[in-house]
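[1] sequence and predicted structure are below.
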Amino acid sequence: MRYIMGIQIGDREQEALRVQEVLSKHGCIIKTRLGLHEATDGQCASNGLILLEFIKGKDEEVKQITNELSALESVQVKQMTFTV
């Protein structure tokens, strides 16, 4: 299976450190990470989106990351799963 995860962070100032701690803890299974947020001249949005692609065969650890991130107040987690 191949997992793609979307992480919507509602309050980056409040949750960014906690999200980063979870991602660092499981960093060895993250193949690709892309962070997106609105940024204009002199302003940065308070919310953001992170997209992750995981190394194949790490189903249980992906579930663990999902549970840890979902426990954070302003964080939503969505997954896409592809069979190869």
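    All right, it came through fine.
[2] from here on, contacts and neighbour counts on C-alpha atoms
    Fine.
[3] contacting residues around the longest helix along the chain?
    Longest helix in the chain by number of residues (criterion: DSSP state H): helix 12-25. For helix 12-25, the external contacting residues (C-alpha atoms under 8 Å, 6 or more residues apart in numbering) are 9, 46, 47, 48, 65, 68, 69, 72, 74, 75.
[4] what is the neighbour count of residue 29?
    18 (other C-alpha atoms under 10 Å).
[5] correction: the previous question concerned residue 40.
    For residue 40, using other C-alpha under 10 Å, the count is 8.
[6] just the strands in this protein please.
    Ranges of strands in the chain, per DSSP state E, are 2-9, 30-36, 39-40, 43-44, 48-54, 75-82.
[7] hang on, the earlier thing: mind putting the contacts of helix 12-25 in CSV, distance to residue 59 and neighbour count included?
    Shown next, in CSV, are the contacts of helix 12-25 (distance: C-alpha to C-alpha, whole Å; neighbours: other C-alpha atoms under 10 Å):
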residue, distance to residue 59, neighbour count
9, 23, 24
46, 31, 14
47, 28, 18
48, 25, 18
65, 10, 18
68, 14, 14
69, 16, 23
72, 21, 14
74, 24, 15
75, 21, 20
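[8] let's bring in a second model and compare:
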Amino acid sequence: MSKIIMGIKLMERMKTASKFQELLSEYGCDICTRLGLHVASSDSCSPNGLIILEFKDNADDAAAEFEEKVYKIADATIQKMVF
């Protein structure tokens, strides 16, 4: 049984946010936890974002598909922890 935690650094998030959100919705049944981080202040918003996802147990295939699709829609760096 494997547990996958995926960290995604999304570049130019404002350009790809809607497509990325659609992708999150598509895999919503495979994602247990989602946390989005970015720097925001009163006069600016960070162009990049960090998203941390926890996939449900044994969702290896779904996580691999998700990762492949992220790279198709966005300039991103992805790192994974597999337990």
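    Structure received. Here the structure is a predicted model, which means the values were calculated and not measured.
[9] re earlier: gap between the longest helix of the first structure and the chain center?
    Relative to its chain's centre, helix 12-25 of the first structure lies at 9 Å (C-alpha atoms, centre = their mean, to the nearest Å).
[10] would you mind getting the average deviation of that helix from the second structure?
    Following the fit onto the second structure, the mean deviation recorded for helix 12-25 of the first structure is 0.9 Å by mean C-alpha distance after the TM-score superposition for the first structure.
[11] hang on, the earlier thing: need the strands of the first structure in CSV with distance to residue 19 of the first structure, can you?
    What follows is the strands of the first structure, written out as CSV (distance: least, C-alpha to C-alpha, whole Å):
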stretch, distance to residue 19 of the first structure
strand 2-9, 9
strand 30-36, 12
strand 39-40, 20
strand 43-44, 18
strand 48-54, 10
strand 75-82, 9
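[12] against residue 44 of the first structure, how distant is residue 73 of the first structure?
    21 Å (C-alpha to C-alpha, to the nearest Å).
[13] an error on my part: the question was meant for residue 82 of the first structure.
    Separation of residue 82 of the first structure from residue 44 of the first structure (C-alpha to C-alpha): 33 Å.
[14] could you do residue 53 of the first structure as well?
    Residue 53 of the first structure is 25 Å from residue 44 of the first structure, by C-alpha to C-alpha.
[15] for residue 75 of the first structure, same thing?
    Distance, residue 75 of the first structure to residue 44 of the first structure, using C-alpha to C-alpha: 18 Å.
[16] same thing with residue 24 of the first structure?
    Where residue 44 of the first structure is concerned, residue 24 of the first structure sits at a distance of 23 Å (C-alpha to C-alpha).
[17] again with residue 70 of the first structure
    24 Å.
[18] ok, now residue 69 of the first structure?
    For residue 69 of the first structure relative to residue 44 of the first structure (C-alpha to C-alpha), the value is 22 Å.
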